[in-house]
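Trainee: okay, structure incoming, though there's no sequence with it:
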């Protein structure tokens, strides 16, 4: 369910967006075992504001875009990991078009991109969770947070990974979206997007300041030092 706010758009930065999103999620404040999972890197500053406001624990669910072999900026899908569980989701239209154009080598090239992104996923898992797995998901209320939804593939992959770990209630949350909500709603028990169907062409347009979020900032927010 979208929860619009009276906040003026665009957002100042990710912290501002996180505070607005936390207000839209206020009904979850104080739930036992509440866990907020940010999507690195840009979703973690947003998730940190949500976790602080709602009194939840903060952790990450790791996601990597699977880029089109010829157009890396175009998402052919995404691969995600939470607590050692990994899942991939695909943008079927993009994949079908690619395989039709490259019937001989297309599948192998997609698998090569998937392997490379899976390796990067493992590297990030070791960096962001060096000594322990993600906090308890099974039986918990889990809110998955990104800084915005473009195609929605990244969020769908994250929700698939988390759903496989049997949360009691699963929420998809982001400050804004360029994508239709339907695919996300089918994977979550609740969808909270204050600025839904924004008509923007990119997530960055929803922010006055939209710099890169580095590993050091993510680790600091996770209190890893």
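Mentor: That came in fine, so what should we check first? Quantities reported herein were computed from a predicted structural model and do not represent experimental measurements.

Trainee: going by C-alpha atoms from here, please, whenever you check contacts or count neighbours.
Mentor: Noted.

Trainee: for the helix ranked longest in the chain, buried residues please.
Mentor: In the chain, with assignment by DSSP state H, the single longest helix is helix 106-128. The neighbour-count check on helix 106-128 (16 or more other CA atoms under 10 Å) flags 106, 109-110, 113-114, 117-118, 121, 124-125, 128 as buried.

Trainee: do the same with stretch 94-107
Mentor: Within stretch 94-107, the residues that count as buried by 16+ other CA under 10 Å are 95, 98-99, 106.

Trainee: residue 34: which of those residues is nearest?
Mentor: Of all these, residue 34 sits closest to residue 95, with 36.2 Å by CA to CA.

Trainee: any idea how far the closest residue to residue 26 other than its chain neighbours lies from residue 18?
Mentor: Counting by CA to CA, 6 or more residues apart in numbering, residue 26 lies nearest to residue 54, which is 6.8 Å off, once chain neighbours are set aside. As for residue 54, its distance to residue 18 is 11 Å (criterion: CA to CA, to the nearest Å).

Trainee: who has more neighbours, those two?
Mentor: Between residue 54 and residue 18, residue 18 has the larger neighbour count (other CA atoms under 10 Å), namely 28 against 21.

Trainee: show the contacting residues for the more buried one.
Mentor: 45-50, 175 (CA atoms under 8 Å, 6 or more residues apart in numbering).

Trainee: out of these, grab the one that's most surrounded.
Mentor: residue 47 (36 neighbours).

Trainee: can you name the helix or strand that that one falls in?
Mentor: Counting by DSSP states H and E, the element that carries residue 47 is helix 43-54.

Trainee: what's that helix packed up against?
Mentor: helix 14-24, strand 35-38, strand 57-60, strand 141-145, helix 215-221 (3 or more CA pairs under 8 Å, 6 or more residues apart in numbering; DSSP states H and E).

Trainee: can you point out the buried residues in the third one?
Mentor: What it means is strand 57-60. By 16+ other CA under 10 Å, the buried positions in strand 57-60 come out as 57-60.

Trainee: put this next to the previous one:
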């Protein structure tokens, strides 16, 4: 199965999560998107669940000279979370990557301010928190995001994505109460292989989707 675009993927994912909601397994849910690609997906889920929508900004830390290859991630002011095995394989240390971390740390603050404006961060304690992205390859950013969210004492922490690498889906089960992945193809090589349209989501598009939903995660 392939998805036409992120909105189509979000609708498919919403259908799966609606089954849980009908069973009473998602109490007082809040949907959080990993921007930018996760926002169009999460908007469809939030609409179906009639749940508030907000964002959690995480930033990938890439290999020096190959920034597209993630070996860690940061969320808010949390310490960076690294893949220790990758660091060892590449002969890298956290001290060596400190300048990269400092540089990347400015971007989450910029995006969070742009997406949220003056709205307060969502209250997550004792709520069902559903973290959504458009797909997972290494899962570095999702892992950092889940650990950040777990410290806020949600009643239930769910990671939901349309597609993910099979080994990443297994690894994420130790980070969340539940992991929902619609497709984990055995020949996985990139998230975009399951999408007909996987163009990059701009800040403006992400903000538009949030405005359309009237994004706010404060308790009703």
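Mentor: Alright, I've got the coordinates. Owing to the predicted nature of the structure, the values given are computational and were not obtained by experimental measurement.

Trainee: and the TM-score between these chains?
Mentor: The TM-score (TM-score structural alignment, normalised by the length of the second structure) is 0.89; 209 aligned residues with a CA RMSD of 1.9 Å.

Trainee: just to revisit the earlier point, now check the second structure for the residue matching the residue nearest to residue 26 of the first structure.
Mentor: Counting by TM-score structural alignment, residue 54 of the first structure lines up with residue 49 in the second structure.

Trainee: centroid residue for the second structure?
Mentor: Computing the C-alpha centroid of the second structure and ranking residues by CA atoms, centre = their mean puts residue 34 first, at 3.5 Å.

Trainee: please pull up the equivalent of it in the first structure.
Mentor: So, by TM-score structural alignment, residue 34 of the second structure is matched to residue 39.

Trainee: state the distance from that match to residue 17 of the first structure.
Mentor: Shown here: residue 39 of the first structure relative to residue 17 of the first structure, a distance of 15 Å by CA to CA.

Trainee: ok, residue 164 of the first structure next?
Mentor: From residue 164 of the first structure to residue 17 of the first structure the distance is 28 Å (CA to CA).

Trainee: with residue 190 of the first structure instead?
Mentor: Counting by CA to CA - residue 190 of the first structure and residue 17 of the first structure are separated by 19 Å.

Trainee: the two: which is more packed in?
Mentor: Taking other CA under 10 Å, residue 190 of the first structure and residue 17 do not tie; residue 17 has more neighbours (28 against 16).

Trainee: OK, contacts around the more buried one?
Mentor: 11, 46, 147, 175.

Trainee: how does it look with 10 Å?
Mentor: 7, 9-11, 23, 45-47, 49-50, 147-148, 174-176, 194, 206-207 (CA atoms under 10 Å, 6 or more residues apart in numbering).

Trainee: and the residue of the second structure most remote from its centre, what is it in contact with?
Mentor: In terms of distance from the mean C-alpha position of the second structure, residue 91 ranks first, at 28.2 Å (CA atoms, centre = their mean). Each residue near residue 91 of the second structure by CA under 10 Å, 6+ apart is listed here: residue 85.

Trainee: what's the mean deviation for the strand ranked longest in the second structure versus the first structure?
Mentor: Ranked by number of residues, the top strand in the second structure under DSSP state E is strand 66-75. When the first structure is superposed, strand 66-75 of the second structure averages 1.2 Å from its matched positions, counting by mean CA distance after the TM-score superposition for the first structure.

Trainee: show me what that strand is packed against.
Mentor: The contact analysis (3 or more CA pairs under 10 Å, 6 or more residues apart in numbering; DSSP states H and E) places strand 66-75 of the second structure against strand 58-63, strand 81-82, helix 84-90, helix 94-116, helix 140-150.

Trainee: residue 172 of the second structure: which of the ones you listed is closest?
Mentor: Minimum separation from residue 172 of the second structure across those (CA to CA) falls at helix 140-150, 7.1 Å.

Trainee: coming back round to it: just to check, the residue nearest to residue 26 of the first structure is in contact with residue 141?
Mentor: No. In this structure, residue 54 of the first structure is not within contact of residue 141 by CA atoms under 10 Å, at 11.9 Å.

Trainee: which residues do the two both contact?
Mentor: 28, 31, 34-36.

Trainee: now these in CSV, with distance to residue 76 of the first structure?
Mentor: Shown next, in CSV, are these (distance: CA to CA, whole Å):
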residue, distance to residue 76 of the first structure
28, 33
31, 36
34, 32
35, 29
36, 27
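
Trainee: quick one, what contacts residue 167 of the first structure?
Mentor: Applying CA under 10 Å, 6+ apart, we find residue 167 of the first structure in contact with 35, 136-143.

Trainee: the aligned partner of it in the second structure in helix, strand or coil?
Mentor: Under the alignment (TM-score structural alignment), residue 167 of the first structure maps onto residue 154 of the second structure. With DSSP: H, G, I helix; E, B strand; the rest coil as the basis, residue 154 of the second structure sits in coil.
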